[in-house]
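> Here's a sequence, model it:
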Amino acid sequence: MTPVLNISTYLFVPIPDAAQLRDVLHERAIHANLKGTILIAEEGINMFLAGDADVVRGFVTELKKDERFASLEPKESWSDHQPFRKMLVKVKNEIIRMNMPTIRPSSGRAPAVAPETLRRWLEAGHDDAGRPVVTLDTRNDFEVDQGTFENAIDWRITKFTEFPQALSAHKTEFEGKTVVSFCTGGIRCEKAAILMQNEGIENVYQLEGGILKYFELTDGAHYNGGCFVFDQREVLGVDLDAVPLVHGNAPVDADKAPD
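Predicted coordinates:
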């Protein structure tokens, strides 16, 4: 059986022609027999695609010919079956909904920490400046239940729009510490890190590439369990292969991108 290549990637970049781009990408994806979800908004693009490896990579290569998307860096994993049931290309108000229009990652990111560096910090128990390091899980509660970093902060939010209020209630807990926000692939923790900076938290990083990149580039140390993904595989282990759900509490429509 030929393995199926799965990719996830996103980029915050202004897309004033979101509706027109939606039509182009939908036609291109259907013609290529790809399945998955592409979300487009004025603030950027978020893609989850699966199919023949050459076709998937070719789709990305063609998209990157548009200079706006030249820096896309998909995260890859494999499955023995097609994990999506259909191909959806949608125009949204936000590619990841936070309901805070002042948070504009395309205007400037918060600092990012590489997976290898975070692993080293967690091993040492502090960052390179000697500050204690805490990890902040920005995902929804049912995702956290499948796995997270050891001793990660988990505010049990049920959707990302709850994150700003949770931060407001807890931000004083980060004084004197370095906080690393993380999520599945980087998109939520990127907005979260900017918000934390805006709220006056001094030593803030986002985990570059999220949990999936951490799995890809490290041995997964200091992470317990798997990572929930929004397709029919549901949970990936440190080796990026599918593993069983810890609890049977996945969304009814697992093909839906995170909210």
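
> From here on, just use CA atoms for contacts and neighbour counts.
Noted.

> May I see the buried residues of stretch 83-100?
83-84, 87-92, 94-98 (16 or more other Cα atoms under 10 Å).

> Identify the farthest-apart pair in these.
83 and 98 (27.0 Å; Cα to Cα).

> hang on, the earlier thing: arrange the buried residues of stretch 83-100 in a markdown table, one row each, with secondary structure and distance to residue 50 as further columns.
Below are the buried residues of stretch 83-100 laid out as a markdown table (DSSP: H, G, I helix; E, B strand; the rest coil; distance: Cα to Cα, whole Å):
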| residue | secondary structure | distance to residue 50 |
| --- | --- | --- |
| 83 | coil | 7 |
| 84 | coil | 7 |
| 87 | strand | 10 |
| 88 | strand | 12 |
| 89 | strand | 14 |
| 90 | strand | 17 |
| 91 | strand | 20 |
| 92 | coil | 21 |
| 94 | coil | 23 |
| 95 | coil | 19 |
| 96 | coil | 20 |
| 97 | coil | 24 |
| 98 | coil | 27 |
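
> Would you do the same for the sequence below? I want to compare the two.
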Amino acid sequence: MSKTVKKILGFYKFVKINDTQRLKKDIFTHLRDWDILGTVILAPEGINVNICGDSDKIKLTRSFLLKRLKISKIISNEDNIEEMAFTKLKVKVKKEIIKLGLTLKNDEIFEDEHVNPKEWDKIIDSETIILDTRNKFEYLMGSFRNSVNLDLYNFSDLENKISDLPINNKSDNIAIFCTGGIRCEKASIILKKFGHQNILQLKGGILNYLREYPDSDKWQGECFVFDDRITY
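Predicted structure coming up:
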């Protein structure tokens, strides 16, 4: 008897949420009843989702979440896997969906900053400054060729690290990346705070890039993800 195909779904969305506690209850009930495991983080600024379950149930859950949040468009990372990637179900309410001490509004997301993997592949070979916004552990496991390590222990240290960057020309092109894209949304705001304006983000993060270019020699090492997988 063949195993049921599992699917892992990851996405984030900055969208105003007024009643986080009620939404938490609704989402937890749905995921529990559908045997879906993983973590969902809710905050007044939006939602951050990393879940796994039977492929057909994940597809329906994706539709449920978009309808419940009244949104029509997300950038998601989805992969078929053989086993469950998570062992528990957690739905949490926090002040931010990614901790930085900065609440982001949807109108502060600039989609024209997002570049697809094909465009990113060309950027790596240009004079653009490439910033890795992940922590030092993730960077040491693997990163893009010629990327700058910010030496982060926690993402909340980002502002201090960016203020120390030896980039004198504020008009220099800066391209930033992280695992799935969420950290870059806030990193972009911090960079602009320090006067940097020409900023590009890797759409869908490293996971999206490696899905399209799994054998790229521009990625060196492994990609750490927050479940049982290591993406090469």
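
> Quick one: the strands in the first structure, in order.
Assigned by DSSP state E, the strands in the first structure fall at 4-12, 35-41, 44-51, 75-79, 87-91, 112-113, 133-137, 147-149, 153-154, 178-182, 204-207, 223-225, 227-228, 235-236.

> right, so those strands: which one is the most enclosed?
Highest mean neighbour count among the strands of the first structure (mean count of other Cα atoms under 10 Å): strand 227-228, with a mean of 28.

> tally of neighbours for the aligned residue in the second structure for residue 209 of the first structure?
Aligned counterpart of residue 209 of the first structure in the second structure: residue 204 (TM-score structural alignment). A count of nearby residues for residue 204 of the second structure, using other Cα atoms under 10 Å, gives 25.

> coming back round to it: sort out which one of the buried residues of stretch 83-100 of the first structure lies nearest residue 74 of the first structure for me.
Nearest member of those to residue 74 of the first structure, counting by Cα to Cα, is residue 95, at 16.0 Å.

> What is the aligned counterpart of the closest one in the second structure?
Using TM-score structural alignment, the equivalent of residue 95 of the first structure in the second structure is residue 97.

> Please apply the same query to residue 41 of the first structure.
Under the alignment (TM-score structural alignment), residue 41 of the first structure pairs with residue 43 in the second structure.

> Please look at that match and residue 91 and confirm they touch.
No: with contact defined as Cα atoms under 8 Å, residue 43 of the second structure does not count as touching residue 91 (11.0 Å).

> Please look at the match of residue 95 of the first structure and residue 47 and confirm they touch.
Yes: Residue 97 of the second structure lies in contact with residue 47 (Cα under 8 Å); the separation is 6.1 Å.

> Apart from its neighbours in sequence, what residue is nearest the aligned partner of residue 162 of the first structure in the second structure?
Aligned counterpart of residue 162 of the first structure in the second structure: residue 157 (TM-score structural alignment). Closest residue to residue 157 of the second structure apart from its sequence neighbours, by Cα to Cα, 6 or more residues apart in numbering: residue 100 at 7.8 Å.

> what do you get for residue 232 of the first structure?
Distances taken as Cα to Cα, 6+ apart place residue 83 nearest to residue 232 of the first structure, at 4.7 Å, with adjacent residues excluded.

> I'd guessed that neighbour sits against residue 229; true?
No: Residue 83 of the first structure is beyond contact range of residue 229, at 10.4 Å (criterion: Cα under 8 Å).

> Tell me how far the most centrally placed residue in the second structure lies from residue 83 of the second structure.
For the second structure, residue 180 is the residue whose C-alpha lies nearest the centre (Cα atoms, centre = their mean; 2.7 Å). Distance, residue 180 of the second structure to residue 83 of the second structure, by Cα to Cα, to the nearest Å: 21 Å.

> if we can go back for a sec, please name the residues that touch the match of residue 209 of the first structure.
75, 76, 77, 116, 179, 180, 181 (Cα atoms under 8 Å, 6 or more residues apart in numbering).

> Would you convert those into TSV that also reports distance to residue 152 of the second structure?
Output for these, formatted as TSV (distance: Cα to Cα, whole Å):
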residue	distance to residue 152 of the second structure
75	25
76	25
77	24
116	25
179	14
180	17
181	17
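
> Looking at the residues you listed, state which has the most neighbours.
The most crowded member of those is residue 181, carrying 25 neighbours; neighbours defined as other Cα under 10 Å.

> which residue sits closest to that residue in space, ignoring its chain neighbours?
Nearest residue to residue 181 of the second structure, sequence neighbours excluded (Cα to Cα, 6+ apart): residue 205, at 4.6 Å.

> for that neighbour, what are its contacts?
Applying Cα under 8 Å, 6+ apart, we find residue 205 of the second structure in contact with 177, 178, 179, 180, 181.

> how do these look in the first structure, which are kept?
Contacts conserved in the first structure for the contacts of residue 205 of the second structure, using both residues aligned by TM-score structural alignment, their matches' Cα atoms under 8 Å: 177, 178, 179, 180, 181.

> Map the fourth one across to the first structure for me.
Residue-level alignment of residue 180 of the second structure against the first structure, with TM-score structural alignment as criterion, gives residue 185.

> Go ahead and confirm its match touches residue 8.
Yes: if you go by Cα under 8 Å, residue 185 of the first structure and residue 8 touch, sitting 7.4 Å apart.

> So the counterpart of residue 59 of the first structure in the second structure versus residue 121 of the second structure, what's the distance?
Under the alignment (TM-score structural alignment), residue 59 of the first structure maps onto residue 61 of the second structure. With distances taken as Cα to Cα, residue 61 of the second structure is found 33 Å from residue 121 of the second structure.

> Pull the contacting residues for residue 232 of the second structure.
Residue 232 of the second structure is in contact with 210, 214, 221, 222, 223, counting by Cα under 8 Å, 6+ apart.

> Rebuild those as CSV, extending it with distance to residue 170 of the second structure.
What follows is the contacts of residue 232 of the second structure, written out as CSV (distance: Cα to Cα, whole Å):
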residue, distance to residue 170 of the second structure
210, 30
214, 33
221, 31
222, 32
223, 30
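
> Please enumerate the helices of the stretch 101-250 of the first structure.
For the stretch 101-250 of the first structure, the helices defined by DSSP state H, counting those that start in this stretch occupy 115-124, 141-144, 163-170, 187-198, 210-217.

> Of these, which stretch is the most buried?
Across these, averaging neighbours per residue (mean count of other Cα under 10 Å) puts helix 187-198 on top, at a mean of 23.
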